[in-house]
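1. this is a predicted model, with the sequence first.
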Amino acid sequence: MTQNLPNINNPHSFHIELITGDASFRKYYRVTANKQSYILMVSPPELINNEPFIELNTLFNQANFKVPKILAVNSEQGYLLIEDLGSTHFADCLGKGNECELYQQAIDLLPQIAILPPSPAMKPYDAKFIDLELEIFNEWLVQSFCKIEMDVGAEKNWQQVKQQLINALEMQPKVTMHRDYHSRNLMLSNEQWAIIDYQDAVQGPLTYDLVSLTKDCYQVLPQALRGSLIKYGFAQYEKAGLTGGLTFTDFEMLYTLTGIQRHLKAAGIFCRLSLRDGKQGYLPHVLDTLHYVIVACEEVANAFPVLGYFAEWLQTTVQPQLEAKL
């Protein structure tokens, strides 16, 4: 790849350092040469399809989003040389009393993402796929991590919970969603918010990205701030004509149900990363993620009793086992 590095007279005169990877099989290296730096993404093609990363980069770039420029690609080896956006994530900018303003800036991008056209690189986000995501929780957190086997009653409730959540996601207006839009996937680059980890974007439920941002597994917001941001997000979507006639009450309910689905999946993924991939850095976030699920289920229990029963089962059966393991 060195021949594709700009301004290198001597292809051996550069420095490479491993930087933090993500939750996938990818690894990232910072390459420095002639006082310029680049990011080398190593993404094994036998494990990861790299085409969505490339194709969706074009999609976001053409819509004037700041995404890392792709400078060179070696498809056979799974090497991608990309622009270095620096090291300042959205999360690094918090804690200075300006949280509301920063979150509003991040929310302002969501309607623009939502109207991106569908791409062949986007996987179908349908009932089958949503069910598959939910089963990550059962397989990896409940069974593999906590060593819990559901009895007949719990299994029946689980199937009802899944169907309720699938219905809630499928009934929403369909938009383009980033699908992992949170404090670690926005970066401040040249005083502009840059979007990374966009390769899993799909056409899916309207509220999903707002949930990802304001019910972040890594940044737990005060309830009052989150409430105001949900209202702000709804107003921005409504202004963009994307709400499909939903009232704010409807939107807020769907937001809550979507959060349950996302956080069940996320909690399962954190356990999978530990058990399968040997990545332990995500385990400290499992309890907060499960707490989101329990609280949300309790909030909507009057409207959806199956979720109330599920919350009780999580608190009495799963949470104690999880706490003991952690």
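-> Okay, I see it. Numbering: from 1, shown residues only.
2. can we go C-alpha only for contacts and neighbour counts from here?
-> Will do.
3. Pro44 touches Leu80, doesn't it?
-> No: Pro44 is not in contact with Leu80 according to Cα atoms under 8 Å; the separation is 10.5 Å.
4. what about these two, which has more around it?
-> Neighbour tally, Pro44 and Leu80, criterion other Cα atoms under 10 Å: the higher count belongs to Leu80, 22 against 17.
5. which residues sit in contact with the more buried one?
-> Applying Cα atoms under 8 Å, 6 or more residues apart in numbering to Leu80 gives the contacts Leu40, Met41, Val42, Ser43, Ile70, Leu71, Ala72, Val73, Asn74.
6. okay, buried residues for stretch 56-69 please.
-> Judged by neighbour count (16 or more other Cα atoms under 10 Å), stretch 56-69 contains these buried residues: Leu56, Asn57, Thr58, Leu59, Phe60, Phe65, Lys66, Val67, Pro68.
7. of those, which belong to helices?
-> The subset of the buried residues of stretch 56-69 located in helices under the criterion DSSP state H comprises Leu56, Asn57, Thr58, Leu59, Phe60.
8. what's the closest of the residues you listed to Leu18?
-> Asn57 (22.9 Å; Cα to Cα).
9. alright, now check it against this:
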Amino acid sequence: MLTDQHRLALGRLLAAQGFPQEMQAADRMAGDGSDRQFYRFAVGDFSLLAVLPSTGQPQGMAEARAAHAIGCHFFTHGVPVPRIYGFAEECGLILCEDLGDTKLHDLLLLHGAEGEEAEEAEAYYHQALAALAHLQTETRRGFQPEWCWDTPRYDRALMLTRESGYFRKALCEDFLGMSDLPQGLDQEFAFLAERAMQEPADFILHRDFQSRNLMICEGKVRIIDFQGARLGPLGYDLASLLIDPYAGLSPPRQQALLCFYLDALATHIPLDRGRFIEGYYYMTLQRNLQILGAFAFLSKNRGKDFFRQFINPAAATLYEHLDAPQGRDFPSLRAVVEQARTLLEAVV
């Protein structure tokens, strides 16, 4: 809730920006997986957002400082993120632009992701991919790894603990009660991480670039939830959007959007398309494992049942990717996914 300290900080930030001081009642907004608090309020003719750090997480203040620093950096470099009007260092409150309530996912629910009625969504996907290519490449100038509250780089340790390890613990063991997992599973996870580490990783990674973190405001795509940005490979964010279980894009649609992204990326950097596509397969597997671990954890441990409905589609996507020729290197993972899909039919 907004405490007296928060209200004092808001008043100071509003005054510094020349906003009217008569703040109307603040309405708390629902978040997705985040424990941060979001309050919408009006001052004069302006609708603004106050973002408070998580009180239940020990690094809540560090996350808030990252959101402020990275958000300002992105905005300065022309990335379509919300404008940040001020930051209260003493309590972690961020005052920023209100982008409304419409997510790209909302439009997909309304019009669908495929077919004749999906033309509007197609245009927004193109906007998002062009913005992603710009973010990943052009914001490297001046980006400070010390801003990153979690880890400064997407690396092997993160893959093994927070993605493949997350999948094993949160989905297989805790959510589905699977035991006696194949002995070769950890070796396959290590191989996957080593292969993913071969991708150039001196780009800027959003880390959760999907349809619920893309707002539609006045006909433009705007990017939110960027506080986890760090250095990393290009393909991960692309995979986040294209295999996004909220959207359920068909493989042909994913392929078409992949081609659009590569065209956009080639306007920023020299690009070996063949190498990118080869490495993209492994980034997709990594992201898929992370999604399944996160959705299982949020459903079971945080009581956020919204995510439960997307576990089955995400498992189906992982199974389909393992059916590709490169999937022959992951027989243990494939066996686990087959068993998980059977169990999921009974619990999801």
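-> Received, thanks. Just so we're clear, the structure is a prediction, and the values are computed from it rather than from any experiment.
10. counterpart of His285 of structure 1 over in structure 2?
-> Residue mapping for His285 of structure 1 onto structure 2 gives Phe310, with TM-score structural alignment as the criterion.
11. residues near that match, how many?
-> Taking other Cα under 10 Å as the definition, Phe310 of structure 2 ends up with a neighbour count of 20.
12. and the one 10 residues further on, by the same measure?
-> When neighbours are defined as other Cα under 10 Å, Glu320 of structure 2 has 13 of them.
13. other SSEs contacting the strand or helix carrying it?
-> Secondary structure assigned from DSSP states H and E places Glu320 of structure 2 in helix 311-322. Counting contacts by 3 or more Cα pairs under 8 Å, 6 or more residues apart in numbering; DSSP states H and E, helix 311-322 of structure 2 is packed against helix 273-300, helix 331-347.
14. for Leu99 of structure 2, find the nearest of those helices.
-> With respect to Leu99 of structure 2, and counting by Cα to Cα, the nearest of those is helix 273-300 at 25.4 Å.
15. got a list of what Ser211 of structure 2 touches?
-> Here Ser211 of structure 2 is in contact with Lys103, Leu104, His105, Leu241, Asp244, Tyr246, Ala247 (Cα under 8 Å, 6+ apart).
16. what residue in structure 1 is paired with it?
-> Across the alignment, which pairs residues by TM-score structural alignment, Ser211 of structure 2 is matched by Ser183 of structure 1.
17. can you tell me how far that match is from Ile48 of structure 1?
-> Using Cα to Cα, to the nearest Å, one gets 24 Å for the distance from Ser183 of structure 1 to Ile48 of structure 1.
18. thinking again about what came up before, now the closest residue to the match of His285 of structure 1 other than its chain neighbours, what's its secondary structure?
-> In space, Phe310 of structure 2 comes closest to Pro245 once its chain neighbours are excluded; the distance is 5.9 Å by Cα to Cα, 6 or more residues apart in numbering. Pro245 of structure 2 falls in the coil class when you classify it by DSSP: H, G, I helix; E, B strand; the rest coil.
19. and Pro245 of structure 2, how close does it get to Leu322 of structure 2?
-> 17 Å.
20. now do Asp305 of structure 2
-> The spacing between Asp305 of structure 2 and Leu322 of structure 2, counted by Cα to Cα, is 27 Å.
21. out of those two, which sits in the busier spot?
-> Neighbours were tallied for Asp305 of structure 2 and for Leu322 using other Cα under 10 Å; the higher tally belongs to Leu322 (20 against 13).
22. for the aligned partner of Leu238 of structure 2 in structure 1, pull up the helix or strand it's in.
-> Alignment note (TM-score structural alignment): Leu238 of structure 2 maps to Leu210 of structure 1. In this structure, Leu210 of structure 1 sits in helix 208-214 according to DSSP H and E.
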